[in-house]
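> pasting the structure only:
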């Protein structure tokens, strides 16, 4: 009923069901249950805005090694020491309320990020200065080459004249967002929200006039809506995914291996985590007890691929996958003997029911998954069955996206399924700086962003700091630090590697042209990817 109500509304205003000439795109991100309004681009529960409403200075394509594409910035350069980054800004950009965009907005944004740890997901520690209205200079206390793509490609510039009046910017849900981007908010309802083309956008009039994001009940509802031609873009599984063009006339699909599916663990007892998963032996036992070949077949229609426990992508980052890892690639077949040996060495004994216990407490864990995410539900259900052979009890708990996201941020979970996303450039450094840096985590009860596992390791922090100082082109000098990070991650395993997800999107090619293809992968084609989705929106045109 919800599906019908929401999509009827879409057709009424020119949605997917209204014919090929419509200039409104209906998108489904996998949102299960009602939206809760939040357009704060620095919030872990943001529903949209980065790229569409709030822009970065440049767009970095993580799908291939392209040159950064100008957005609010037009040029940038480093000094030889890597301590000073100079940026030239557009002179023709305006905020959607009509005020002029200037260097003061960039300086304010970067200062705000530095002063608010909950907003500083990149660990930014520079000092920005406005040279004049179109030039900004950013200085660092030490060489910081690797900060470039993060500052330039993952800092969402906000208007000083509005945000300077917000007492707690990390907590504000930004109900009336004002940005420089190609879109602005037209309407919000819990079942759907609509972005409309920003008439004052410096890039000129957009061919795509509206984007409507709908909330459904899960992947099956998404597949049904796709079948009925009622949504135009979704990223997620559909039955018989290899024959999308046959089963869904007018649609094409593309699969890109990028984000790494894992069981996230609240791993750090010192930061308030509690439960058996705080024991590295338990985390590694789960890792070895997985049958990844079965998992790929049952949950992901064999669209996923191998994963490295050091979380460098096996294909894209092949050159930097550490030779010092115990497993350069996670085993695709289960090693139950290895799992039980780890547990018994850690003091666990198996009970008469086949479940291990220690100090009178059974090795029982709850894993949270979003209701309606059928692939992930199948994945954790499959893993739960696999764990029985290793004497580990996993209970699957389906929750709303809002509850899941809040638990993830606050560390109020034992296990949950999610994926580690890539950074602004095709380099594993950024994933490490996001998910494994002490600077991006917080005690349980406070919001971490995005080191949700509460992982802290002084050697990893030191290696990340060292990598900042090395020119990214000097691969030989960087490798020892990658070795340190990957081996320390493998030893602790705060995120238990599952598989590298084959991110599959389905596009309505009958209604719009300009979609990314394997031959022209100008952006990572995930509807929930930000700012990637905005880059796709800029390329789309209604089919004639």
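That came through, no problem. Since we're looking at a predicted model, the values are computed, not measured.

> Please count neighbours and contacts with C-alpha atoms only from this point.
Will do.

> gap between stretch 15-32 and the chain center?
23 Å (Cα atoms, centre = their mean, to the nearest Å).

> how near is residue 69 to residue 157?
16 Å (Cα to Cα, to the nearest Å).

> the more surrounded of the two?
Taking neighbours as other Cα atoms under 10 Å, residue 69 and residue 157 compare with residue 157 leading, 26 against 16.

> ok, structure two:
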């Protein structure tokens, strides 16, 4: 199942009996009573096995909360070029040189415990993020102050136009009166969350948890009264539950994905090109990475050894599309793909001769077993993948066969989501299959600042968020600093910095491009209405995409 790097949840497989019992409970609704089933949206986010109770919106292992329980100031639709939607904020504006951002807040918002929301909560949240590196996955460097209860002024040491959508749309505001007493907000699991959002936590069990509509929500209580998140044993169990009408929304593959309406009566599907599927490498030896994958020549050889057409067919049912090695989206930011790249698009067919040229040029020699080696060290690596993610497992198995043709040995290592996520965060892996997610707008600056910036990584053994590859390059950092200070409409000025970033990461490949993922969701159209469609994409239609899922929950209502 294709899911985002920071938004996907899975653990060890649950037994068939547990799944049946769980779905029976889910369909009865957590609150029971008349109409509970019709008012409860049952969703499957990819979770396989027990949930760990974690509702910290800044944690990479949270169950839920960003958008639903906790809100940002505005909502930015990353799949549509449209104005930001007001949430806790109503207006914002930059000063003339891009060093000061002024925000007006709502005056009618209360936290779910009844306390009033004010500008002090926003200032507290931003100050907390700036003090804790592991919370600061956007590289925020501003200083916030409350002008009064409904106005906040954020100043930056230098022009910072690109910070706007991140500060306004990516940071969840938390209540000062509760969080000021949390000793370590990066590690606290916030088991009983208090937020301003449209939903509150109603019930939690290791196999499922329920969110209930917030009757005190500033925008009115949602018509969708309950959302129940269930865990299943993996993709196949999700498809089975969908066929039985036991779940109402999932994002991921089902058999014959192009004929959902025919095969699953009452359901529809929507596919949106979104995230960029990659092999993440622990890349930087100076930050503690070890293994053959630390050699850029090995990474580039893997890149050329891929048969992407075969991967798309066997693992992804041809729902994925081409990807640029510079990671500007060919779907939403095609004009920003650098003309200075060696290749604008990753090749769909393998180039085994080029892979061999790269390896042999770097001093590798093929052994009697057909595997390259250097200094007595074979090109043999392990790829981490989550148990139950059948599309990713198929992709890794297919890659292993493809790499044999270029003299590289890959071995899949399946593990629970918690184990996989821990390894990813701490850099305790060689290769890992996942995806890079975009920022609040289609501008590739955000993806670069998340995954390629020195500010968002850490040494092996420490938690990186989200530059899991441990990539650090002064040229990339310099270009990112320059881009922050150039207004988005100044495209000509910005392009030279995109060129610098894209050519550098094409050469280094700390994230080895596979394909652009087509994110497919199957949803119960006969039970609920108001879903996003191909022609009305008011939010990313993925159950694990936060805070987009909250926009969808707010729009849904029982059909008829």
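Thanks, I have it. The shown structure was predicted, so the numbers you read here are calculated from the model rather than taken from an experiment.

> how about residue 275 of the first structure, what's its match in the second structure?
Taking TM-score structural alignment, the alignment pairs residue 275 of the first structure with residue 291 from the second structure.

> tally of neighbours for the residue nearest to that match when sequence neighbours are not counted?
Using Cα to Cα, 6 or more residues apart in numbering and skipping the chain neighbours, the partner closest in space to residue 291 of the second structure is residue 430 (6.5 Å). Residue 430 of the second structure is flanked by 24 other residues according to other Cα under 10 Å.

> Residue 430 of the second structure pairs with which position in the first structure?
In the first structure, residue 430 of the second structure lands on residue 414 (TM-score structural alignment).

> list the contacts for its match?
265, 266, 273, 274, 275, 277, 365, 366, 367 (Cα atoms under 8 Å, 6 or more residues apart in numbering).

> Kindly recompute the last result at 7 Å.
265, 266, 275, 277, 365, 366, 367 (Cα atoms under 7 Å, 6 or more residues apart in numbering).

> Among the residues you listed, which are located in strands?
Those of these mapping onto strands are 265, 365, 366, 367, per DSSP state E.

> OK, contacts around the second one?
Read that as residue 365 of the first structure. Residue 365 of the first structure neighbours (Cα under 7 Å, 6+ apart): 393, 394, 395, 414.

> Now check the second structure for the residue matching it.
Using TM-score structural alignment, residue 365 of the first structure pairs with residue 381 in the second structure.

> Distance check, its match against residue 396 of the second structure.
To residue 396 of the second structure, residue 381 of the second structure is 12 Å away according to Cα to Cα.

> And for residue 117 of the second structure?
For residue 117 of the second structure relative to residue 396 of the second structure (Cα to Cα), the value is 47 Å.

> now swap in residue 32 of the second structure and tell me
In terms of Cα to Cα, residue 32 of the second structure sits 43 Å off from residue 396 of the second structure.

> which of these two has more neighbours?
For residue 32 of the second structure versus residue 396, neighbours defined as other Cα under 10 Å are more numerous around residue 396 (24 against 11).

> Work out for me the element the more buried one sits within.
helix 390-404 (DSSP states H and E).

> Check the second structure for its longest helix and report it.
The longest helix of the second structure (DSSP state H) is helix 491-508.

> what stretch of the first structure lies opposite that helix in the alignment?
Going by TM-score structural alignment: helix 491-508 of the second structure matches residues 475-492.

> Aligned to residue 115 of the first structure, what sits in the second structure?
Residue 115 of the first structure maps onto residue 131 in the second structure, by TM-score structural alignment.

> all helices of the stretch 301-450 of the second structure, in order?
308-316, 352-361, 390-404, 417-426, 445-451 (DSSP state H, counting those that start in this stretch).

> What count of nearby residues applies to residue 353 of the first structure?
7.

> That one -> the second structure?
Checking TM-score structural alignment: residue 353 of the first structure goes with residue 369.

> what's the distance between its match and residue 396 of the second structure?
Going from residue 369 of the second structure to residue 396 of the second structure by Cα to Cα gives 21 Å.

> Ok, residue 182 of the second structure next?
41 Å.

> do the same with residue 352 of the second structure
Residue 352 of the second structure is 18 Å from residue 396 of the second structure, where distance means Cα to Cα.

> Then residue 403 of the second structure?
Residue 403 of the second structure sits 10 Å away from residue 396 of the second structure, going by Cα to Cα.

> Contact partners for the residue mapped onto residue 86 of the second structure from the first structure?
In the first structure, residue 86 of the second structure lines up with residue 70, judged by TM-score structural alignment. Residues counted as contacts of residue 70 of the first structure (Cα under 7 Å, 6+ apart) are 57, 58, 59.

> switch to 10 Å and redo it
For residue 70 of the first structure, the contact set (Cα atoms under 10 Å, 6 or more residues apart in numbering) comprises 56, 57, 58, 59, 60, 76, 89, 90, 152, 153.

> Find the pair from these with maximum spatial separation.
Using Cα to Cα, the contacts of residue 70 of the first structure reach their maximum pairwise distance at 60 and 90, which is 17.4 Å.

> Of those two, which one has the most company?
Neighbours per residue (other Cα under 10 Å) separate residue 60 of the first structure from residue 90, with residue 60 holding more: 28 against 20.

> ok, the more buried one touching residue 67?
Yes - between residue 60 of the first structure and residue 67 there is a contact at 7.3 Å, judged by Cα atoms under 10 Å.

> Find the residues that touch each one of the two.
Joint contacts of residue 60 of the first structure and residue 67 (Cα under 10 Å, 6+ apart) are residue 425.

> about what we covered before: adding distance to residue 324 of the second structure, write the helices of the stretch 301-450 of the second structure out as JSON lines.
Below are those laid out as JSON lines (distance: least, Cα to Cα, whole Å):
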{"stretch": "helix 308-316", "distance to residue 324 of the second structure": "13"}
{"stretch": "helix 352-361", "distance to residue 324 of the second structure": "18"}
{"stretch": "helix 390-404", "distance to residue 324 of the second structure": "19"}
{"stretch": "helix 417-426", "distance to residue 324 of the second structure": "23"}
{"stretch": "helix 445-451", "distance to residue 324 of the second structure": "13"}
